[in-house]
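S.K.: generate coordinates for the sequence data below:
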Amino acid sequence: MSAGLFAQYVVIGLIVLTSAWIALRKLAPRPTSRWLAAVALRLEQPRHSRFAHALGRWLQPRQTTGDCSDGCGTCNACGPKPPAAQRSADTLPLTFRPRGK
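M.R.: Modelled structure (predicted):
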């Protein structure tokens, strides 16, 4: 295997792993946040180097702040809104009239 072909395989593998990680973060945010927190906690133990501590702090998931931009979903204000017909109490019923000839 030539060096160019090996480099192609490495680049394609990195692209596939990155896209799989992004999809996993979008589809399952809570488990991936727990996994990142567990890895960060292990890296921040005293026996590790300064680089491992910095990597652990960088991997630590952000804490929810309570505003609508973090998507925590605790107040149900960020969720999907009901359709406009259900929100308005004064909606009129739909009536059909025959066409005039």
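S.K.: drop to CA atoms for contacts and neighbour counts, all remaining ones
M.R.: Fine.
S.K.: how much space between the residue sitting nearest the centre point of the chain and residue 19?
M.R.: With distances taken as Cα atoms, centre = their mean, the residue of the chain nearest its centroid is residue 26 (3.6 Å). For residue 26, the distance to residue 19 equals 11 Å [Cα to Cα, to the nearest Å].
S.K.: before we compare anything, build this one as well:
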Amino acid sequence: MDASLALQYAIIAVAVVVSAWVVVKKQFPGPLRKVRIALALPLLHEGRASWQHALGRWIAPAGSLVNGRIAGNDCGGCDGCG
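M.R.: Got it, this is the predicted structure:
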């Protein structure tokens, strides 16, 4: 396979991944938030390396702690914030 064909495949793959990410963020914000929390929490435990804490903070969705739970403006949760 020559380099130009490999470059074309790489560009198409990046475009497909970006498109899929946009669709998931727009169509499934609640489940995406739950998945991000589930992936981030194990990385934020005490005793983990600093790079794992940084990765966990990067993965975790933006939000604040309300009544001991993570909540945000667009969480789509139980409406217990109001």
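S.K.: just give the TM-score of the two.
M.R.: The TM-score (TM-score structural alignment, normalised by the length of structure 2) is 0.66; 72 aligned residues with a Cα RMSD of 2.7 Å.
S.K.: assign the closest residue to residue 56 of structure 1 other than its chain neighbours to helix, strand or coil.
M.R.: Spatially, and ignoring its direct neighbours in sequence, residue 56 of structure 1 is nearest to residue 40 (4.0 Å; Cα to Cα, 6 or more residues apart in numbering). Three-state call for residue 40 of structure 1 (DSSP: H, G, I helix; E, B strand; the rest coil): helix.
S.K.: quick one on the thing from earlier: and the residue nearest to the centre of structure 1, how far from residue 75 of structure 1?
M.R.: The gap separating residue 26 of structure 1 from residue 75 of structure 1 is 21 Å, by Cα to Cα.
S.K.: swap in residue 85 of structure 1?
M.R.: Look at residue 85 of structure 1 and residue 75 of structure 1: by Cα to Cα, they are 23 Å apart.
S.K.: name the SS class of the residue nearest to the centre of structure 1, please.
M.R.: Following three-state DSSP, we place residue 26 of structure 1 in the helix state.
S.K.: that one -> structure 2?
M.R.: Using TM-score structural alignment as the criterion, residue 26 of structure 1 maps onto residue 26 of structure 2.
S.K.: where along structure 1 do the strands fall?
M.R.: Here structure 1 has no strands by DSSP state E.
S.K.: the helices in it, which residues?
M.R.: For structure 1, the helices defined by DSSP state H cover 3-27, 29-43, 50-59, 84-87.
S.K.: among those helices, which is nearest residue 71 of structure 1?
M.R.: Of all those, helix 29-43 sits nearest to residue 71 of structure 1, with 10.5 Å by Cα to Cα.
S.K.: helices or strands next to the closest one in the packing?
M.R.: Where contact means 3 or more Cα pairs under 8 Å, 6 or more residues apart in numbering; DSSP states H and E, helix 29-43 of structure 1 is packed against helix 50-59.
S.K.: now the helix it packs on: buried residues?
M.R.: Using 16 or more other Cα atoms under 10 Å as the test for burial, helix 50-59 of structure 1 gives 52, 53, 56, 59.
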